[in-house]
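1. I'll drop the sequence and a predicted model, then ask my questions.
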Amino acid sequence: AISRGILIFVAVVGAMEAPRVAIVGSGIGGSSASVYLRRKLGHSSKIDVYEKDGHTCGRLGLIRVAGNEYNSGGCVIHPRNMHMVNLTKLAGMHKDEDGDDGDLLYIWDQITKEWHLRQTGYQFVDIIMMLWRYGFAPLSLENTVEDMLSDFDNIYDLQRKGEAYETVEDLLRAMGGEKFVKMLTTPLGDYLIQQGISEPLLSDLAGAAMAVNYGQDIVDMHAFVGMVSLAGVQDGLFSIKEGNGHICGKLLDISDSNLKLNTEVLSIERKLDCPTGSRYIYEVKTKESTESYDALILATPLQLSGIKLIGFPEDTQMGKEGAYHRTVATFVESHGVNPVYFGGGFKFGNPPEVLATTPSDQFTSVSPQDPTSTPVGQTNDDEDLNVYKVFSKEPLDSVQIERLFGSEYGEVQVDDWLAYPSYKDFQTRNITKLSLDGGAAAYISPMEWAASAMEMSCIGAANAANLVSKALEIEIQGECQVEEETEETEETDETEETEE
């Protein structure tokens, strides 16, 4: 009996020394999770990454226009986003900090058809204009964002120490205490007014930031996602020079993961697979095969993937927090934005960045774009042609494009996708847990309901890696050893009976 118990224990520990982990989704969440997992589990473990599309990086899209490549998905990275900063370095990629230099910021009210702000490019004049319209409210807003970022930074030390959280609320609580948790159900407008932000700045800058970053109205945003968005208008922002959408493939190579492109996951079943009935395996089913794994990281929203979960603890909110918001990015090759559409205010050919105070079917933002450094084809020789990106809620027709850019525009390319969660009804929403079963199955995407951003996905990925590694350690050291102890007790009892 002792030998059978030892053999069982050795078999379990032997299997767990080189665990097999499935990651479903190869976006920034899944690819960064593969790096963090490799560090935790060592090189002997096997990491399979499932991707239903024929390319990695999901919503960090790239699009080709006139022989150049442009970021069509998530674009900017904050210099204090330590996961993205470090992963960019790890991937051997470079910061592009010059993308927005020289762009003049214009804020347009699509309802009244009036300019709320027009920068001139002359610093002194622009400062006077800001003071005249907003007073010192921009300074209060900057301080409010800085205070939040100081608390936000706490997560990095915690994750380095291996801390892991089973819910989004627990993770936010570790970051910034109950204040961060309450922000999930506090309207952004109310929160900013409490911080002393004036109504003009609230409707102009905050409204425009919500419109361009999430395509949604400020009244539909909770305070946490709103503050993350406002951090995205600070100085020092950068994108990846080679293209944000190229980082995921590099991270998967670095983690030595087995990438399964064009492989759609249909279902994931959780089954008992321990002699004591305490350890679970996860069977990942695709059209081609069914594979078993010791751990699972789900890095794609259940709302978008259609994956069926079988044998997991019941959670009525799992994948039902709400719908995802449609965003249309239209890239237009043009000599400039048409000032006639806006009733004047600038010269044709000047490259202003125009932000709308509220989203509409017309546009939420129009901005000149710089290409990535990745060569993709023959470029246009006309140096006067720029490429502009227009964000809108619905696809633009040729008439709308002509109104914005005049009749002599060139190539047009469109990226139409479900980009972010729809944050409306945030006051009554329950967010799915980051742990699918309290064991070795973790879920990254619920982080998006706190705030959808590259860094938030990476934080979710690091949390998932910590959850999984801790769960696997428990399975090695914990209840699966009970079989051995039980068998030793039985052998002792048998010996005592024989001696009697």
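-> Happy to help now that I have it. Numbers count the residues shown, from 1 in each chain.
2. going forward, measure contacts between C-alpha atoms and count neighbours the same way
-> Fine.
3. and P368, helix, strand or coil?
-> Here P368 is strand, with the state taken from DSSP: H, G, I helix; E, B strand; the rest coil.
4. okay, one more to line up with it:
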Amino acid sequence: MLSRVVFTSVTILLHLISAAADQSQSPLHDDPLRVPQSKTHRVAIIGAGPGGSSASFYLNQFSQSLDLDVDLDITVFDANPRIGGRTTTVNALDDPRYPTELGASIFVKVNHILYNATRDFGLAPSGKIYEATPESQYELGIWDGNQFVFKTASDDDDDDDTRSSWRGWWDIAKLLWKYGLSPIRTQRATKAAVGAFLQVYEEPLFPFRSLQEAVDRTALDAYTGVSGREVLQETHVSELFSREIIQASTRVNYASNLGGIHGLETLVCMAIEGAMAVDGGNWQIFDEMVKRSASRVLLNTTVTDVTQDPGKKSYRLQTNDPDLDAHFNADAYDTVILAAPYQFANISFTPPLVDPPSKIPYVSLYVTLLTSPHQLSPAYFGLQSQADVPSSILTTLPEYLNDELSSRRGVDAVGPPGFWSISTLRVLHPDIDGLSFSGPISSNSNSNSTNSGRRPTETDTESDTNSKTDSETQYLYKIFSPAPLTGTFVSWILGFPHAPTSKEDPVSTLPKEDITWLYEKHWHSYPYETPRRTFDNFTLHTMSSLMNGPEPEAEGENLFYLSSMESFISTMETSALSGMNVAKLIIDQLQLQQRQPQT
């Protein structure tokens, strides 16, 4: 339930306009019967992730709520063949019955934009985000590389509310018995931090031209300016609860220990009430936003240059496709929104930017999705029974390494566990799960599999190894790690023999009867949310705009940047909030210009 990392296929709505390139360019709202308003304001949005999609949607929403004498013409560009950015799904077993989140997995009840959009768009919530295996009596465990420091019981699927409630209360009792008042103090601190953050959605703070102003006025710098470890110490949360429970959450969500992540993001990780996802993929939220607002979306299209017209506040865009430029970009854009991290966008600005967004370090996250007939090995985790192995495993540091590794990054921070998390997403039965299936299912029942990893010993018994698994049963796993997994590691955790044939030992070399399907992805998933008190603005300035006066904002700024939000909080919701905020700034600016007398 704790995982909500930050990551689609999309139906192209109309037709290809250029047969020369394999590109998807879709006019969305080009209605020949629509009567144009007196003026057209052209907006280019570079990036169709949560921020860019939200900016498009709320530009349309806010403009419709006002009597503006302006017709918005919105073009959304993205280098990918899909909408959604880091929210994307792939089909496990190459079967469309099993769409699986590769990026951002869940959102929660306090994520007002996503929660409301899911409801308003009529998108179905997913029934289960994770699934406990029938054999395991534990849904979740926290592993420090040597032992499980905490486990939560699985809910039965027998509709026995009394039994389920009893297990829930037993987990709460275990928390309070072991950690005292720390869980309650954490809940209170989380509620206070989230309450301060929610002020930015409403007047008088919203919309905020400066993220710095919003942080200062809500006093959130008290959380962002110090590490999670320090915030928890100030609120009298015990070191034991911080390390064993909260650090497991910051590791699975942001690949960071408590010494290397700021206090606000730490507490956000604990705001898990109402966790949900969209059935079929969260990308559908952003796909709907673009469908309902943009005039056209140009996918597989990389914007390479943004050039400001001399003496004007309008911009010419150039992409990797000259034919597309001739068709769509012949006219200048009145407003440009960069909805992708500046350091990865590789866009040239002419004139150059004054004080461009600072380069910040991003997490290098490896996501491995795989299916296998094998369950997680009891022997690897030093357990005697399959029932004792949690279906999903978060990790933390052992006490003796916590101080040393707390502020480190990547492979230097992961410690003895070697991975951030392993989740059992689903138990698959392709033969009976509904539609016809043609995926690569093993016919090997593997009834006598033996462990070859580092934990099994000569005293292992039959209960230490995987029991016979019917060929129709497959377990879908999702593993977060700071480096690529090896075949040896996967064979260890799933308990089957493996003899590496190369030094690299990639997972892809494992036999199909053991790993029936594999998908590996390397993300620059989110920034390292290190403690900081200063943040970039939502506006970008060129040398030309700076020469117009000391405060170019006073005359209206037309170049905006969304990823300044990333170092503050990096989630689907806050990216969408950034887009909504900039959309309101633009519409308010247009309204102000409309009220000014024409000269």
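-> Yep, it's here. What you are looking at is a predicted structure, and each value in this text was computed from that prediction instead of being measured.
5. do you know how far D217 of structure 1 is from V21 of structure 1?
-> Using Cα to Cα, to the nearest Å, D217 of structure 1 is found at 40 Å from V21 of structure 1.
6. in the stretch 401-500 of structure 1, which spans are helices?
-> 454-477, 482-499 (DSSP state H, counting those that start in this stretch).
7. re earlier: looking at D217 and V21 of structure 1, which has the bigger crowd around it?
-> Using other Cα atoms under 10 Å as the criterion, D217 of structure 1 and V21 rank with V21 on top: 26 against 20.
8. now do the strands in the stretch 201-350 of structure 2.
-> For the stretch 201-350 of structure 2, the strands defined by DSSP state E, counting those that start in this stretch cover 296-298, 303-308, 315-319, 335-338, 348-350.
9. matching residues in structure 1 for the first one?
-> Alignment of strand 296-298 of structure 2 against structure 1: residues 258-260, by TM-score structural alignment.
10. so for the counterpart of Y388 of structure 1 in structure 2, what's the nearest residue that isn't a sequence neighbour?
-> Correspondence of Y388 of structure 1 to structure 2, assessed by TM-score structural alignment: Y477. Once flanking residues are discounted, Y477 of structure 2 sits nearest to T424: 4.7 Å by Cα to Cα, 6 or more residues apart in numbering.
11. contacting residues around the aligned partner of P357 of structure 2 in structure 1?
-> Counting by TM-score structural alignment, P357 of structure 2 corresponds to G319 in structure 1. Going by Cα atoms under 8 Å, 6 or more residues apart in numbering, G319 of structure 1 touches P301, L302, Q303, T432.
12. quick one: contacts of stretch 249-269 of structure 1?
-> 24, 31-32, 34-35, 38, 46-57, 87, 91, 282-287, 306-312.
13. helices - which of those residues land there?
-> The helices, defined by DSSP state H, take in S31, S32, S34, V35, R38, L87 from the contacts of stretch 249-269 of structure 1.
14. now the buried members of those residues.
-> By neighbour count, with 16 or more other Cα atoms under 10 Å, these hold S31, S32, S34, V35, R38, L87 as buried.
15. tally up the residues packed near L592 of structure 2, please.
-> Counted with other Cα under 10 Å, the neighbours of L592 of structure 2 add up to 11.
16. and what of S229 of structure 1?
-> Counted with other Cα under 10 Å, S229 of structure 1 comes out at 22.
17. the aligned residue in structure 2 for it and I569 of structure 2, how far apart?
-> Under the alignment (TM-score structural alignment), S229 of structure 1 pairs with C269 in structure 2. Noted for C269 of structure 2: a distance of 10 Å to I569 of structure 2, by Cα to Cα.
18. what of Y561 of structure 2?
-> Counting by Cα to Cα - Y561 of structure 2 and I569 of structure 2 are separated by 15 Å.
19. these two: who's more crowded?
-> Between Y561 of structure 2 and I569, counting by other Cα under 10 Å, Y561 is the more crowded of the two (26 against 20).
20. looking for the alignment partner of that one in structure 1.
-> In structure 1, Y561 of structure 2 lands on Y443 (TM-score structural alignment).
21. again, but for D588 of structure 2
-> Match for D588 of structure 2 (TM-score structural alignment): K470.
22. sec struct for Y106 of structure 1, please.
-> Strictly by three-state DSSP, Y106 of structure 1 counts as strand.
23. what residue in structure 2 is paired with it?
-> Correspondence of Y106 of structure 1 to structure 2, assessed by TM-score structural alignment: G141.
24. what about that match, neighbour count?
-> Around G141 of structure 2 there are 23 residues (other Cα under 10 Å).
25. now it. Nearest residue, chain neighbours left out?
-> Excluding the flanking residues, the one nearest G141 of structure 2 by Cα to Cα, 6+ apart is K151, at 4.2 Å.
26. hmm, back to that, how about JSON lines for the buried ones among the ones in helices among the contacts of stretch 249-269 of structure 1, with distance to S198 of structure 1 added?
-> JSON lines is the format used below for those (distance: Cα to Cα, whole Å):
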{"residue": "S31", "distance to S198 of structure 1": "41"}
{"residue": "S32", "distance to S198 of structure 1": "39"}
{"residue": "S34", "distance to S198 of structure 1": "44"}
{"residue": "V35", "distance to S198 of structure 1": "44"}
{"residue": "R38", "distance to S198 of structure 1": "48"}
{"residue": "L87", "distance to S198 of structure 1": "38"}
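27. show me which pair in the ones in helices among the contacts of stretch 249-269 of structure 1 is furthest apart.
-> R38 and L87 (13.8 Å; Cα to Cα).
28. circling back: and the buried ones among the ones in helices among the contacts of stretch 249-269 of structure 1, which is closest to I297 of structure 1?
-> For those, the nearest to I297 of structure 1 is S34 (9.3 Å; Cα to Cα).
29. neighbours around the residue nearest to the closest one when sequence neighbours are not counted, how many?
-> With sequence-adjacent residues excluded and distances taken as Cα to Cα, 6+ apart, S34 of structure 1 is closest to S255, at 5.8 Å. Neighbourhood size, S255 of structure 1 [other Cα under 10 Å]: 20.
30. just among the contacts of G319 of structure 1, which is most surrounded?
-> Within these, most neighbours by other Cα under 10 Å means T432, with 23 neighbours.
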